[in-house]
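Participant: my questions concern the predicted model and sequence given below.
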Amino acid sequence: MSLQKLARELDETARQTASMLEGITEAIELLSERPLSVEPSVRQAIQMIVTALQGQDRIEQRCHNMALAVRQFALLPPTAPDSVYDEIWASLTLDELRVPSLSGIAAQRSTGDAELF
């Protein structure tokens, strides 16, 4: 698979996760209507869904950042030094992609809560 194709697939993954939100957003609106929304279990369910939506947003951002990095990698000559690749990673906006010590950190620890920001 070429790096350009990989970048397109990452962008498509981001697009697909974003399109899932339409139905979920409609469900939140239904749950938020009174008198349902005063029920504690409904409020808790709404908060759980909102947290999941924030997690999706983070996944979408990660995919777009990785696609950007892959596109930049594709432009590099095969002889490019590792420092050039490091500069590309360092230019990304999400800390867990930009800061080497945070790379893959979500797989190393879990508190049971969503890792969002």
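Facilitator: Everything's here; your move.

Participant: contacts and neighbour counts: CA atoms only from here.
Facilitator: Will do.

Participant: ends of stretch 10-30, how far apart?
Facilitator: Here the two ends of stretch 10-30 are set 32 Å apart, with distance taken as Cα to Cα, to the nearest Å.

Participant: identify each buried residue in that stretch, please.
Facilitator: Applying a neighbour-count criterion of 16 or more other Cα atoms under 10 Å, the buried positions in stretch 10-30 are 10-14, 28.

Participant: then stretch 67-78?
Facilitator: 67-73.

Participant: give me the distance between the residue nearest in space to the middle of the chain and Met66.
Facilitator: The centre of the chain sits closest to Ile59, judged by Cα atoms, centre = their mean, with a distance of 1.4 Å. In this structure, Ile59 and Met66 are separated by 10 Å, where distance is defined by Cα to Cα.

Participant: for Ala27, same thing?
Facilitator: Ala27 sits 31 Å away from Met66, going by Cα to Cα.

Participant: also Gln47?
Facilitator: According to Cα to Cα, Gln47 stands 29 Å off from Met66.

Participant: one more structure, for comparison:
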Amino acid sequence: MSLQKLAKELDETARQTATMLDGITDALTLLADRNLARDPSVALAMQMIVMALQGQDRIEQRCRNMAVAVRQFALLPPNTPQSVYDEIWAGLTLDELRVPSLSGIASHPSHGDAELF
């Protein structure tokens, strides 16, 4: 698989995850009804949905950032030094990709109040 195809597939994955949100957002809107929202289990479900939405947003951002990096990698000649690759990673907008020490931390969600994007 060429790097350009890989970048295209990452973009498509990001697009597909974004389209999943319509139904989830509709469900959240229904649950936000004042009569339902008073029920503690509904409030908990709403919080869980918001956390899932945040997870989707993170996946979409990761895919888009990796697609940018892959496109830049594809332009490099074969004998490019590792430092150039490191600079490309360092230029990404998502900290967990840009900063090596943060790689993989999104798999360990923090416990606390859910935050909207």
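Facilitator: Thanks, I have it. These numbers come from a predicted model, not from an experiment.

Participant: thought Ile105 of structure 2 was touching Leu97?
Facilitator: No: here Ile105 of structure 2 lies out of contact with Leu97, judged by Cα atoms under 8 Å, at a distance of 10.0 Å.

Participant: who has more neighbours out of those two?
Facilitator: Neighbour tally, Ile105 of structure 2 and Leu97, criterion other Cα atoms under 10 Å: the higher count belongs to Leu97, 20 against 11.

Participant: that one is in what secondary structure piece?
Facilitator: Assigning secondary structure by DSSP states H and E places Leu97 of structure 2 in helix 95-98.

Participant: how much space between Ala90 of structure 1 and Met66 of structure 1?
Facilitator: Counting by Cα to Cα, the gap from Ala90 of structure 1 to Met66 of structure 1 is 12 Å.

Participant: the longest helix along structure 2 vs structure 1, mean deviation?
Facilitator: Among the elements of type helix in structure 2, defined by DSSP state H, the one spanning the most residues is helix 40-74. Compared with structure 1 after the fit, helix 40-74 of structure 2 shows a mean deviation of 0.4 Å (mean Cα distance after the TM-score superposition for structure 1).

Participant: what's the next secondary structure element after that helix?
Facilitator: Next along the chain after helix 40-74 of structure 2, taking DSSP H and E as the criterion, comes helix 82-90.

Participant: so which elements touch that following helix?
Facilitator: In terms of contact count using 3 or more Cα pairs under 8 Å, 6 or more residues apart in numbering; DSSP states H and E, helix 82-90 of structure 2 is assigned the packing partners helix 40-74, helix 95-98.

Participant: His111 of structure 2 is nearest to which of these?
Facilitator: Checking those against His111 of structure 2 by Cα to Cα gives helix 40-74 as the closest, at 10.5 Å.

Participant: that closest one packs against which elements?
Facilitator: Going by 3+ Cα pairs under 8 Å, 6+ apart, helix 40-74 of structure 2 lies up against helix 3-19, helix 21-31, helix 82-90.
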